[in-house]
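Novice: got a predicted structure here, sequence first:
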Amino acid sequence: MKILERIFGNYEGESVIEYTLVNDYGMEISCLNYGCVITKIIVPDRLGKFENVVLGFENFEDYTELSPYFGAVCGRVAGRIKGASFELDGREYRLADNNYPNHLHGGKKGFNSVMWTTEIIEEDNAVGLKFFYHSSDGEEGYPGNLDTTVTYFLNNKNELDISYESKTDQKTLVNLTNHSYFNLSGNLKRDVSEHILKLESDHFLELNEELIPTGKLMDSRNTPFDFNHGKRLLSGINSSFPQNVLVGKGYDHPLVFSQEGENTVILSDEESGRSLLITTDQPCVVLYTGNFIEGPYSIAGVRAENYLGVALETQGFPDAIHQPEFPSVILNPEEVYQSRTVYRFFANTVGD
């Protein structure tokens, strides 16, 4: 196992480094010390062909100018916060309204667009990186000095293990996720509409016109949101179901896991034979089918089109601070925020 380094760009006078983690079986994960951005994940298909299965750019400037959070860690709070404000202990805090009139993924300069201090980790059967960031009291409107560590580990089981830890000196909000867009076809040969998703979830969060949870848990049964037995993403993209139409024909919804504790998500592409098994300790996964990726730019040489990637953002419930029934995302000074999600890649061999 090994770790490679190269200079990828420059941001505010600092060198942006791309680190590439390589295991003994040829799997590679490349990531930046800017936003903890995952730029590439190289894994084999059923024929043993290694290709990239996430959306990312070849040039650093594209991440600062064009990126819809490709591969980045989102925080302090992932998702939208209604009205770009919240109240804690009787005091109102105003946040950046970067998704006017709401707050999105930590603000104008969230965790996705800052430089992180990096430490290399090398073990017998794993290599990894620890990323550190100090978010000062008042940054993007949030209270408290928040120290966050994000750890990426690659092992010989073809697993990417991502863990998060945060500590604060004042009551604040924390809800972190990684915003990678997956496309298991390899090198963006096809869109993700034929990808099959499977997870145990009986409810999803209803969204309003501003794509913020209304507080209502919707029953998934007999809807395009029932993935208990596996369903192609196309079923939601082509659906006339109001919640699918609302988000631009597709999905941009928190799917609530049926059980507490550890849960799994399986994404698969029949043609390439690749599958991704996600295991998480978070209560929901936000499924986003890239409904608004289309634009006058390219992604690794491929024209940006809708549905070119699917994000599976494991996290706490979005806008939980405004919904008392949702699991809390408040972090107190005496507590430690911790979460972990593992991404395991595998492929069915010929004849399976």
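Specialist: Arrived safely, thanks for sending. Numbers count the residues shown, from 1 in each chain.
Novice: going by C-alpha atoms from here, please, whenever you check contacts or count neighbours.
Specialist: Will do.
Novice: burial measure for the closest residue to residue 250 other than its chain neighbours, as a count.
Specialist: Once flanking residues are discounted, residue 250 sits nearest to residue 237: 3.9 Å by CA to CA, 6 or more residues apart in numbering. With neighbours defined by other CA atoms under 10 Å, the count for residue 237 comes to 21.
Novice: would you agree residue 237 is in contact with residue 193?
Specialist: Yes: between residue 237 and residue 193 a contact is recorded at 7.5 Å, counting by CA atoms under 8 Å.
Novice: do you know how far the closest residue to residue 271 other than its chain neighbours is from residue 312?
Specialist: Using CA to CA, 6+ apart and skipping residues adjacent in sequence, the residue nearest residue 271 is residue 185, 7.3 Å away. From residue 185 over to residue 312 the distance is 16 Å, taken as CA to CA, to the nearest Å.
Novice: now do residue 82
Specialist: 22 Å.
Novice: also residue 340?
Specialist: For residue 340 relative to residue 312 (CA to CA), the value is 14 Å.
Novice: got a list of contacts for stretch 227-240?
Specialist: Stretch 227-240 has contacts (CA atoms under 8 Å, 6 or more residues apart in numbering) with 192-202, 224-225, 244-245, 249-251, 289.
Novice: then stretch 202-220?
Specialist: Counting by CA under 8 Å, 6+ apart, stretch 202-220 makes contact with 80-82, 201, 221, 225-226, 228, 243, 246-247, 252-258, 318-319, 323, 325-326, all of which sit outside it.
Novice: buried only: go through those for me.
Specialist: Neighbour counting over those (16 or more other CA atoms under 10 Å) leaves 80-82, 201, 225-226, 228, 243, 246-247, 252-257, 318-319 as the buried ones.
Novice: following the helix or strand hosting residue 129, which helix or strand shows up next?
Specialist: Element membership of residue 129 [criterion: DSSP states H and E] is strand 126-135. Per DSSP H and E, the first helix or strand lying C-terminal to strand 126-135 is strand 146-155.
Novice: and that following strand with strand 126-135, angle?
Specialist: Put simply, strand 146-155 runs at 170 degrees to strand 126-135, going by axes from the mean of the first three to the mean of the last three CA atoms, to 10 degrees.
Novice: for strand 146-155, packing partners?
Specialist: Applying 3 or more CA pairs under 8 Å, 6 or more residues apart in numbering; DSSP states H and E, one finds that strand 146-155 makes contact with strand 126-135, strand 159-168.
Novice: try it against this one:
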Amino acid sequence: MQGWKAAVLGACTVAAAVGEASRAPFGTLPDGRPVEEVTLSNGTLTARIIAWGAALRALHVPDRDGHAADVVLGYADLASYLDKPNYFGASVGRYANRIRDGRFSLDGKTYTLATNDGPNSLHGGKEGFDKKLWTIAHLEGGATPSVTLSYVSPDGEEGYPGTLTARVTYTLSAPDTLRIEYTATTDKPTVVNLTNHSYFNLAGEGSSRSVLDQRVLIPAEQYTPVDATQIPTGERAPVAGTPFDFRAPEVIDARIRDGRDVQIVRAHGYDQNFVLADAPTDALHLAGRVEDPASGRVLEVATTAPGVQFYTGNMLDATAVGKSGLVYRQSDGLALEPELFPDTPNQPAFGSARLDPGGTFRNVITYRFSTLAPTDRTVR
């Protein structure tokens, strides 16, 4: 695991003149607005980002034999993103994850949000940032191709105070690394929590294999248990002795069916926030590592966020048809979402999600890919 830190800090050398960035039509919204797709390529990785939801639609990554496959879930057409969003690859906000009862208070005033997950608000509400058309603000080729997209959320949208200007930049920052940086500013006090909601399957999204035989490492000593509505109780519980201990690589399938643990039962699998730090950090730290012994692909996720939500696609129900023409079923993808803790605006012990005028929200995420040794093809 030692290689991840050097890579994300820029120690890798990027060959010049191999990077490409281009844009093309992807579809048209019912109101007539065109949606574009940007393709970034550096000779090793190819990423495709659509302006609808500023979403990572595809990410082609080589396996141990050099064969590339698309390792994120998504759709072939815009209509599917509108019909069954599922947050595939989306930039989610204004507040990623859940807020209890769709309410929070700021400076003595209570704000009521749109609820879309039982009694709670999830990923920004009924029409969060994943369901907005972002503007392609800047496109750059060269050795580190990138695209920056922006979205201005008006004061009161989905119940949130303040006009929020959000930006996300996708960069192929090294031959093996996709870097995502979220920033946001506001004109009045508000709360904000932006992240990316890509579902990964290192076997390939069209492989017909689930992620259950893939290995996960999450370097967290604690996680935040939730109640029956998936809202944190406020406790930071130790992972030791529980199905949530991923401090050493563990096959997902080993404990995902542990019916003795109420957290597994409530979430229908893994859907928990893991504690990486007490607060956002300036430097990147490891959030998780995923290994697919069959293909040899390895993903290392680093971030500046204090938490990471590990989700095993529990609600995928075979009604969404993916890019390869296959239906996506439960556990066909996993998400590692670096972010502030769920319900932080209502839980002071979790820190602060507040953003004031003059300040800048920032969340940096890197996805670094490598491969296992040819001899490591077994699930352990």
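Specialist: Received, thanks. The model shown is predicted, which means the values in this text are computed figures rather than measured ones.
Novice: read off where the strand holding residue 129 of the first structure ends up in the second structure.
Specialist: Per TM-score structural alignment, the counterpart of strand 126-135 of the first structure in the second structure is residues 144-153.
Novice: can you give the distance of the matching stretch from its chain's centre?
Specialist: Relative to the chain's own centre, stretch 144-153 of the second structure is displaced by 16 Å; criterion: CA atoms, centre = their mean, to the nearest Å.
Novice: now, of the contacts of stretch 227-240 of the first structure, which are buried?
Specialist: 192-202, 224-225, 244, 249-251, 289.
Novice: out of those residues, list just those in helices.
Specialist: Among these, the members falling in helices are residue 244 (criterion: DSSP state H).
Novice: please, where are all the helices along the first structure?
Specialist: Counting by DSSP H, the first structure has helices at residues 60-65, 234-237, 242-246.
Novice: tabulate those (JSON lines), appending distance to residue 109 of the first structure.
Specialist: Output for the helices of the first structure, formatted as JSON lines (distance: least, CA to CA, whole Å):
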{"stretch": "helix 60-65", "distance to residue 109 of the first structure": "11"}
{"stretch": "helix 234-237", "distance to residue 109 of the first structure": "31"}
{"stretch": "helix 242-246", "distance to residue 109 of the first structure": "28"}
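Novice: trace residue 304 of the second structure over to the first structure, please.
Specialist: By TM-score structural alignment, residue 304 of the second structure lines up with residue 281.
Novice: what is the burial count for residue 1 of the first structure?
Specialist: For residue 1 of the first structure, the count of nearby residues is 18 (other CA under 10 Å).
Novice: my bad, should have said residue 173 of the second structure
Specialist: Here the number of neighbours of residue 173 of the second structure (other CA under 10 Å) works out to 24.
Novice: leaving out sequence neighbours, find the closest residue to residue 152 of the second structure.
Specialist: Leaving aside its sequence neighbours, residue 152 of the second structure sits nearest to residue 165 (CA to CA, 6+ apart; 4.5 Å).
Novice: separation between the aligned partner of residue 273 of the second structure in the first structure and residue 77 of the first structure?
Specialist: Taking TM-score structural alignment, the alignment pairs residue 273 of the second structure with residue 254 from the first structure. Distance of residue 254 of the first structure to residue 77 of the first structure, computed by CA to CA: 14 Å.
Novice: ok, residue 244 of the first structure next?
Specialist: 24 Å.
Novice: same question for residue 248 of the first structure.
Specialist: 23 Å.
Novice: repeat that for residue 340 of the first structure.
Specialist: 16 Å.
Novice: between these two, which one's more packed in?
Specialist: Applying other CA under 10 Å to residue 340 of the first structure and residue 77 shows that residue 77 carries more neighbours, namely 25 against 19.
Novice: the second structure: which residue goes with that one?
Specialist: Match for residue 77 of the first structure (TM-score structural alignment): residue 95.
Novice: what number of residues lie near residue 31 of the first structure?
Specialist: The number of residues packed near residue 31 of the first structure is 22, by other CA under 10 Å.
Novice: need the counterpart of it in the second structure.
Specialist: In the second structure, residue 31 of the first structure lands on residue 49 (TM-score structural alignment).
Novice: my read: that match touches residue 59, true?
Specialist: No: counting by CA under 8 Å, residue 49 of the second structure stays clear of residue 59, with 9.0 Å between them.
Novice: quick one: neighbours of the aligned partner of residue 235 of the second structure in the first structure, just the number.
Specialist: For residue 235 of the second structure, the aligned position in the first structure is occupied by residue 216, per TM-score structural alignment. Using other CA under 10 Å, residue 216 of the first structure is surrounded by 13 other residues.
Novice: how close does residue 216 of the first structure get to residue 71 of the first structure?
Specialist: Taken as CA to CA, the span from residue 216 of the first structure to residue 71 of the first structure is 29 Å.
Novice: same thing with residue 227 of the first structure?
Specialist: In terms of CA to CA, residue 227 of the first structure sits 24 Å off from residue 71 of the first structure.
Novice: for the two, indicate the residue with more neighbours.
Specialist: Neighbour count, other CA under 10 Å: between residue 227 of the first structure and residue 71, residue 71 has more, with 27 against 22.
Novice: the more buried one touches residue 56, doesn't it?
Specialist: Yes: the pair residue 71 of the first structure and residue 56 qualifies as a contact (CA under 8 Å) at a distance of 7.2 Å.
Novice: hey, what's in contact with both of those two?
Specialist: Common neighbours of residue 71 of the first structure and residue 56 (CA under 8 Å, 6+ apart) are 38-39.
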